[in-house]
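Visitor: Following is a predicted model, sequence given first.
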Amino acid sequence: MKVQRGAYNSAAMLVASLGRAASQWLLLWLFAWNGGADSAGVYALALGIAAPIFIVLELGLRNVYITSHEARSFSTYFRIRIAASCLAIGVTAGIAWVLYSENMGVVLLVALVKSLDSILDIAFASLQVRGRIYSIALAMLLNSFVTIVAAAAFYFLFSSLEAALLGSLLASLVTAAICVVPVLRFESKDPRATGLTRSVRPILRDGVPLGLSTGMTTLLSYIPLYFIAFVGNEEAAGIFAVMIYFITFANLFYNSVQKAVLHTIVHAYMNRGLDGMLKRLRRVSAPLILFGITAALFVGFFGSKLLALIYGPSFTVDASVLWPIAISILVLPFIYTTGMLLLTYNVYWMQTIINGFSVVVVVGLGFTLLNGFSLGTAAILTLSGIACRAVVGIAASIVYSVRSDTHNRKGTLSKIGPS
């Protein structure tokens, strides 16, 4: 019954995540279809500036709240997220003013949308620990629907791509108001919250490494785009932005499964030890790998035709450019599986080390291949970063699983590594 409920939760999160991705993709499509690859490149670079900053400063608080072995006050998490969102807007605006002032309006709108989505994300953490997966899915679908309607309406009313972003901002504001206020009311009245620690330091201790880790994961996906922009090819940046959406949609599937089942894996570890957790993890990883194989074959053989059909002839690419993207999708399940394992062990710094090492590898490879940098080179960089994370993550998971087994034999099931 628990496995069946987990499958339903995963399906609900997948549908909601796909709906959210569709609404975000609509914005990219509006830029690409109406302004060509150059306009798509502007939007992609705006995301490239804002996204890593927000991800780092979000500190992975949703996962920390869900997986922490210590009971802490939700209100503290919420206040940290509010402060971090404000700081992220300021940092993003400063970087845009220095490096991308000609399109600063687009960057600021993207930053404001991300700030509201970030606040909504931490509210979802409260719902998730109470098993309210369907409530999260409904909220995400509401956000998606309102975003699509508002963005399209604002675009056709004002014939402005910035107006479409403004519609997205209003949609996020509406969804946040509907979802966040009830969560805060519940948490303030929850008798279990009385006496819980409100100290910020232990949350930052766990959140900083996780924020750096997830931020570097996001950074890895944008490094090829930075190199394309560096060589001055904004049109290629736009084409790469739509190419990378194959990985984005795959990540949404993997991430939706992870978010839906992560708390069950933690529960299995705390109650049945290493063997129970690994058994649960094997059940989760099988559909991830099956999806990866199917999606990789589809992108490799049909991706080029699909891009031209959706975005127009100017977005046609050679199939050989897409095969590194396809192989990346196939490798991703190993990253998510090892990631769930390390999150369960609360070894947040290991994720940071893995992703930091991968960033160094990809940046070094990028500069090595800088002469004649092309879309194909960018795709190879993307695959290199994902493969590096997978290999090092598997090695780390083996090490910490052995350590966990040793602790289990000693009768302890607490943190097994530095956090």
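Guide: Yep, that arrived. In this text the structure is predicted, and so the values were computed from the model without any measurement.

Visitor: C-alpha from now on. contacts and neighbour counts both.
Guide: Fine.

Visitor: Give me the helices and strands touching whichever strand or helix holds Gly6, please.
Guide: Gly6 is part of helix 2-58, with elements assigned from DSSP states H and E. When contacts are defined as 3 or more C-alpha pairs under 8 Å, 6 or more residues apart in numbering; DSSP states H and E, helix 2-58 sits against helix 74-99, helix 104-129, helix 133-158, helix 161-189, helix 201-230, helix 234-243, helix 245-311.

Visitor: Second structure follows, compare the two:
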Amino acid sequence: MADDTATLSRRSLRLRTRPVLIGNCGYALAQFAILVVLARILGPTEVGLYALALAVTAPVQLGLGLRLRTTLSVDHSATSFSTYTRLSTALAVLALLVGSLIGCLVRPEPAFVVVVVLVAASKAVESVLDVCYGEYQRREILAAIAFSQLLRGAVTLVLVSAAAWLWGLQAALIALAVTWTLQLLLLDYPRASAADSRSTAAGPALRARDLVRRSWPLGLAAALSSLSFAVPRLTVAGLLDADALGVFAILAYPMTVVTILANSLGQANVRSLSVAVRHHGSKELVISMLRMSVVIWGLGFLGAVGAVVCGPQVAHWLLGDAVPVSVGLLLLLVAGATAAGLATIASYAVVSTTRFGWQPVVVCASIAVTLPVMYLATKAFGLTGTALGIVVMYVLQTVFGTVAALWSLRSARSVDEGAAV
């Protein structure tokens, strides 16, 4: 373990983050391009239908998925990769069934039910892919994550665009699910299996039930985080209309991009930070949090400048005359994206302390406070009010998450000092 710690300490934040960042950003751009293609070919209503299906299925898939990728990436035991994949596959199938059932209850229309089932299927495959990425992280084969994401993004964009052009939304979603399944079976599962890291283990292997007991707080937090991401869309769908939801899904996508960047920083460094915390490196954790936060603030500043200089023109190019877009709305969305990135950094700080139980508390508290604010603001000001609610929600998550991380560090130090005495 000492050698492991030394190796991790010599690798800079930039070098660890670069491959994950390239992969995540490339994949995010491909996903955004898919939204734009669907909007240009099929119209905002179809994009709104797709966004609503994501809002219904994503919290279920993430919650039942237990964020096994994160658990695996900080796992110092001899638990095999196959144990993780068997558990992940079983949970993915369960999430597919539950998500489809919820979709039937939310909007029992045949067209929407088919969309929900297809989206749930693609998210199920993605959850198993994520476990492969977790094994790459555990072994610090971070370039493999970038290659997989870039390949998946490029192939998905081409096939989904062609299917949407020829046959419509449902065909595009079938192409999405098939593409991801083939990549899982032909590339990532074989490669991650070959990289199984039990030889570097520092503890005994865990059983599937042990992983569930360990990871359920992360799963609950992931479901709540996805719900917090879905709350604005559900609010818009309930108070406005399908066209407004489609417009919002596209305008709010920069929030996804910033969150992906923050996830890149967290995913690339969470294992090294967990090693540092295990060896009482709380100072390294705090410094790394500050460095990652500066990156997010810088991106937010650039986004604000872009919103002022050319935001409405770009929005008009993407959406046409569907809904007039103001600079104020775009600035609020940029502020919400920045706050979402900072909240993600804070969540990884909590994860690195292995005090997983704080995660659902942080997210649940922020949603509970924000729900009435977002509802009233959207009802009064439309999409601008929704964006204001997003800012409030993620600012609260950032504050609560930072406090939880620092409290966990302090508690861990107190326990260690008591044991020493």
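Guide: The structure has been received and is ready for your questions. Keep in mind it's a predicted model, so treat the numbers as computed, not measured.

Visitor: so stretch 31-47 of the first structure matches what in the second structure?
Guide: Per TM-score structural alignment, the counterpart of stretch 31-47 of the first structure in the second structure is residues 38-54.

Visitor: Please identify the buried residues of that stretch?
Guide: Across stretch 38-54 of the second structure, burial judged by 16 or more other C-alpha atoms under 10 Å covers 38-39, 41, 43-54.

Visitor: Out of these, which comes closest to Arg14 of the second structure?
Guide: Minimum distance to Arg14 of the second structure across the buried residues of stretch 38-54 of the second structure is 32.4 Å, recorded for Leu54 (C-alpha to C-alpha).

Visitor: Pull up the gap between the closest one and Thr85 of the second structure, please.
Guide: To Thr85 of the second structure, Leu54 of the second structure is 23 Å away according to C-alpha to C-alpha, to the nearest Å.

Visitor: what do we get in the first structure for Arg209 of the second structure?
Guide: Per TM-score structural alignment, Arg209 of the second structure is aligned with Arg201.

Visitor: re the thing from before, give me the mean distance between the next helix or strand after the helix holding Gly6 of the first structure and the second structure.
Guide: The helix or strand immediately downstream of helix 2-58 of the first structure is helix 61-67, counting by DSSP H and E. Following superposition, helix 61-67 of the first structure is found to deviate from the second structure by 1.3 Å on average (mean C-alpha distance after the TM-score superposition for the first structure).

Visitor: With stretch 297-305 of the first structure instead?
Guide: With mean C-alpha distance after the TM-score superposition for the first structure, stretch 297-305 of the first structure averages 3.3 Å from its match.

Visitor: So for that stretch, what gets flagged as buried?
Guide: For stretch 297-305 of the first structure, by 16+ other C-alpha under 10 Å, it's Leu297, Val299, Gly300, Gly303, Ser304, Lys305.

Visitor: ok, residues contacting that stretch?
Guide: Phe246, Thr316, Val317, Asp318, Ala319, Ser320, Leu322, Trp323, Ile325, Ala326 (C-alpha atoms under 8 Å, 6 or more residues apart in numbering).

Visitor: again, but for stretch 71-78 of the second structure
Guide: Contact with stretch 71-78 of the second structure is made by 84, 131, 134-138, 197-206, 215, 270-271, 274, 352, as judged by C-alpha under 8 Å, 6+ apart.

Visitor: Mark which of those are buried, thanks.
Guide: Among the contacts of stretch 71-78 of the second structure, the ones that count as buried by 16+ other C-alpha under 10 Å are 84, 131, 134-138, 197-198, 205-206, 215, 270-271, 274, 352.

Visitor: Specify which member of these is nearest to Glu109 of the second structure.
Guide: Nearest to Glu109 of the second structure among those is Val131, at 33.4 Å by C-alpha to C-alpha.

Visitor: if I look at that closest one, how far off is Ser88 of the second structure?
Guide: 7 Å.

Visitor: Same question for Ala368 of the second structure.
Guide: 30 Å.

Visitor: what residue of the first structure matches up with Ala262 of the second structure?
Guide: With TM-score structural alignment as the criterion, Ala262 of the second structure matches Tyr254.

Visitor: Quick check, its match in contact with Ile335.
Guide: No - applying C-alpha atoms under 8 Å as the test, Tyr254 of the first structure and Ile335 come out as separate, 9.6 Å apart.

Visitor: Those two - which one has more neighbours?
Guide: Just comparing Tyr254 of the first structure and Ile335: by other C-alpha atoms under 10 Å the higher neighbour count belongs to Tyr254, 25 against 20.

Visitor: List the residues that contact that one.
Guide: With C-alpha under 8 Å, 6+ apart, Tyr254 of the first structure has these contacts: Leu288, Pro333, Tyr336.

Visitor: can you pick the most crowded of these?
Guide: Highest neighbour count within those: Pro333, with 25 neighbours (other C-alpha under 10 Å).

Visitor: ok, Val286 of the second structure - how many residues close by?
Guide: Neighbour count for Val286 of the second structure, taken as other C-alpha under 10 Å: 16.

Visitor: Can you tell me what it aligns to in the first structure?
Guide: Counting by TM-score structural alignment, Val286 of the second structure lines up with Leu278 in the first structure.

Visitor: Against Thr344 of the first structure, how distant is its match?
Guide: Distance of Leu278 of the first structure to Thr344 of the first structure, given as C-alpha to C-alpha: 11 Å.
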